[in-house]
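>>> Only the shape, not the letters, is given here:
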């Protein structure tokens, strides 16, 4: 992410972030066991990796949270990607009676903004998505 921030500072090449977590993940672990939880983490990660560009950076952020750094994306593109990922996970059959969904926050870096400020903003949008009922993407709109 620091490389993308350096490109932004030097060349004004904007990048976007998606921060998401697996809804009700504790319930999955409690009801189906930690092996099932690990399976969900791996399969969600695989779904995302198979639906992003090679230049995108994706990884586990902590716990059941994941972060995606998308270089050279518009706000519209990152919104569409966040909504696509949300839909892909929701319709995927994980093999449980309990549905598996994700909530996402997304934003594009703004002029004068630090990486830490961008992460805080994206985290705020993730919180809004969870508070609004989960299984959705929230972020800034043009």
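Arrived safely. For clarity, every value in this text was computed on a predicted model and none was experimentally measured. Numbering: from 1, shown residues only.
>>> going forward, measure contacts between C-alpha atoms and count neighbours the same way
Fine.
>>> Is it correct that residue 16 is in contact with residue 71?
Yes. Residue 16 is within contact range of residue 71, at 6.4 Å (criterion: C-alpha atoms under 8 Å).
>>> Give the intersection of the neighbour lists for the two.
Residues touching both residue 16 and residue 71 by C-alpha atoms under 8 Å, 6 or more residues apart in numbering: none at all.
>>> Quickly find the element holding residue 129.
helix 115-131 (DSSP states H and E).
>>> and that helix, how far out from the chain's middle?
Centroid displacement of helix 115-131 relative to its chain, using C-alpha atoms, centre = their mean, to the nearest Å, is 10 Å.
>>> Kindly spell out which helices and strands sit in contact with the next helix or strand after that helix.
Going down the chain from helix 115-131, the next helix or strand is strand 137-139, by DSSP H and E. If you count contacts as 3 or more C-alpha pairs under 8 Å, 6 or more residues apart in numbering; DSSP states H and E, strand 137-139 packs onto helix 75-91, strand 102-108, helix 115-131.
>>> can you give me the angle the shortest one makes with helix 75-91?
Orientation check (axes from the mean of the first three to the mean of the last three C-alpha atoms, to 10 degrees): strand 102-108 against helix 75-91 gives 170 degrees.
>>> so what secondary structure elements neighbour strand 102-108?
Here strand 102-108 touches strand 15-22, helix 75-91, helix 115-131, strand 137-139, going by 3+ C-alpha pairs under 8 Å, 6+ apart.
>>> could you redo the last one with a cut-off of 6 Å?
Judged by 3 or more C-alpha pairs under 6 Å, 6 or more residues apart in numbering; DSSP states H and E, strand 102-108 is in contact with strand 15-22, helix 115-131, strand 137-139.
>>> what angle separates it from helix 115-131?
Counting by the same axes, to 10 degrees, strand 102-108 lies at 140 degrees to helix 115-131.
>>> Make CSV out of the helices and strands packed on strand 102-108 and add distance to residue 34.
As requested, those are exported to CSV (distance: least, C-alpha to C-alpha, whole Å):
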stretch, distance to residue 34
strand 15-22, 14
helix 115-131, 23
strand 137-139, 26
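>>> mind checking which of the ones you listed is nearest residue 36?
Proximity to residue 36 (C-alpha to C-alpha) singles out strand 15-22 among those, at 13.1 Å.
>>> mind listing what's buried in the helix or strand just after the closest one?
Going down the chain from strand 15-22, the next helix or strand is helix 25-32, by DSSP H and E. Neighbour counts over helix 25-32 (16 or more other C-alpha atoms under 10 Å) mark 25, 28 as buried.
>>> Quick one: residues in contact with helix 25-32.
residue 37 (C-alpha atoms under 6 Å, 6 or more residues apart in numbering).
>>> ok, second structure coming up, stack it against the first:
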């Protein structure tokens, strides 16, 4: 599956670390200069961990892990600011960044958990202060007002994220699926073919087969019954082909009645037998229109690793049937 959202998440991770650590280093320096060594050292230490986290991410590329570390560090910073007050008791204002950050870095469910933990821990700090076990920088009234505002920011972030992610999901589906057959569209199937060939070249994939498929005499359906019936027939044929292959195999519609199939770790003879079976099924199902099926199979990397050459070979073999 090709996704683009991760690119923006990575940019946020880098930007957040750069801006956040810069400010925290600055505030840490100010606190050290003013003699507030505890908070100053803590801020410098946490900022350094955030920078190290980004450098490590470039090697392990585990975004969820890097995001969790950022949120843990943010969690620690916010508690430090609530307890100490931060610079001139302005630390409490930074809690409103947490909902925005969690909903962008994590899934909605995980963001809800993170915000629930943070909110509960703040309530626990208030309880400890009211019980006389801990002294924090803010009074009960200040914390009550701040947490009420936090809930408002949290709810706005939640609903915005929920709506945005649902819209993005619909747009993503529209961008990769053919609306008629619900198979992958031309652009997406070709993008995946390019990725598969690149994996072969890098030794990450042993072999694949690409198959061009054409529905013979399909024009007859449109001429006799009209395009509405033609669309229904095409949908049924697409369903037949898809159900005869594995979920890991990719099938896309690349033309009016043409399809492209990408089969992982393929056996040409098995694919040929399966396609012949599909051909027989289509011929029996649509005898009224005398429909049939032609196909061309190319094995990669045995025959070629050039995408244009592979597609041309498959196309020629399909029309030679």
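Cool, the structure landed. Owing to the predicted nature of the structure, the values given are computational and were not obtained by experimental measurement.
>>> Can you give me the TM-score here?
Scored against TM-score structural alignment, normalised by the length of the first structure, the superposed chains reach a TM-score of 0.81; 127 aligned residues with a C-alpha RMSD of 1.7 Å.
>>> Which one of the helices and strands packed on strand 102-108 of the first structure lies nearest to residue 49 of the first structure?
Proximity to residue 49 of the first structure (C-alpha to C-alpha) singles out strand 15-22 among those, at 13.2 Å.
>>> Against which helices or strands is the closest one packed?
Looks like strand 15-22 of the first structure contacts strand 65-71, strand 102-108 (3+ C-alpha pairs under 6 Å, 6+ apart).
>>> Which part of the second structure matches that strand?
Aligning strand 15-22 of the first structure against the second structure (TM-score structural alignment) gives residues 208-215.
>>> Residue 157 of the second structure is in what secondary structure piece?
Take DSSP H and E as the rule and residue 157 of the second structure turns out to sit in helix 140-176.
>>> Using neighbour counts, pick out the buried residues of that helix.
So for helix 140-176 of the second structure, counting by 16+ other C-alpha under 10 Å, buried means 143, 146-147, 150, 153-154, 157-158, 161, 176.
>>> counterpart of it in the first structure, which residues?
Using TM-score structural alignment, helix 140-176 of the second structure pairs with nothing in the first structure.
>>> Could you count how many residues lie near the equivalent of residue 44 of the first structure over in the second structure?
Applying TM-score structural alignment, one finds that residue 44 of the first structure aligns to residue 237 in the second structure. Burial of residue 237 of the second structure, expressed as a neighbour count using other C-alpha atoms under 10 Å, amounts to 20.
>>> one step back: dump the helices and strands packed on strand 137-139 of the first structure into a markdown table; add distance to residue 59 of the first structure and mean neighbour count as well.
Listed next are these as a markdown table, based on distance: least, C-alpha to C-alpha, whole Å; neighbours: other C-alpha atoms under 10 Å:
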| stretch | distance to residue 59 of the first structure | mean neighbour count |
| --- | --- | --- |
| helix 75-91 | 14 | 18 |
| strand 102-108 | 14 | 28 |
| helix 115-131 | 14 | 18 |
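>>> so can I have JSON lines of those showing distance to residue 66 of the first structure?
Below are those laid out as JSON lines (distance: least, C-alpha to C-alpha, whole Å):
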{"stretch": "helix 75-91", "distance to residue 66 of the first structure": "12"}
{"stretch": "strand 102-108", "distance to residue 66 of the first structure": "9"}
{"stretch": "helix 115-131", "distance to residue 66 of the first structure": "11"}
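>>> Can you say which of the helices and strands packed on strand 15-22 of the first structure is nearest to residue 96 of the first structure?
Of all these, it is strand 102-108 that lies closest to residue 96 of the first structure, at 15.2 Å by C-alpha to C-alpha.
>>> Now do that closest one and helix 25-32, the angle between them.
160 degrees.
>>> What range does strand 102-108 of the first structure cover in the second structure?
Going by TM-score structural alignment: strand 102-108 of the first structure matches residues 293-299.
>>> My reading is that residue 94 of the first structure lies in a helix. Confirm?
No. Looking at residue 94 of the first structure with DSSP: H, G, I helix; E, B strand; the rest coil, it is coil, so not inside a helix.
>>> How much space separates it from residue 51 of the first structure?
Residue 94 of the first structure is 17 Å from residue 51 of the first structure, where distance means C-alpha to C-alpha, to the nearest Å.
>>> quick one: which of these two has more around it?
More neighbours surround residue 94 than the other of residue 94 of the first structure and residue 51, with 16 against 12 (other C-alpha under 10 Å).
>>> Against residue 111 of the first structure, how distant is that one?
40 Å.
>>> what's the closest non-adjacent residue to residue 17 of the first structure?
Spatial nearest neighbour of residue 17 of the first structure, excluding adjacent residues (C-alpha to C-alpha, 6 or more residues apart in numbering): residue 69 at 4.8 Å.
>>> Matching the one you found against the second structure, which residue comes up?
Using TM-score structural alignment, residue 69 of the first structure pairs with residue 262 in the second structure.
>>> Looks like its match contacts residue 212 (just checking).
No. Look at residue 262 of the second structure against residue 212 with C-alpha atoms under 6 Å: they stay out of range, at 9.2 Å.
>>> Who has more neighbours out of these two?
A count of neighbours by other C-alpha under 10 Å puts residue 212 above the other of residue 262 of the second structure and residue 212, at 26 against 23.
>>> OK, contacts around that one?
Contact analysis of residue 212 of the second structure by C-alpha under 6 Å, 6+ apart lists 259-260, 295-296, 314.
>>> Kindly recompute the last result at 10 Å.
252-254, 258-262, 294-298, 311-319 (C-alpha atoms under 10 Å, 6 or more residues apart in numbering).
>>> try residue 127 of the first structure
Taking C-alpha under 10 Å, 6+ apart, one finds 20, 103-105, 121, 134, 138 in contact with residue 127 of the first structure.
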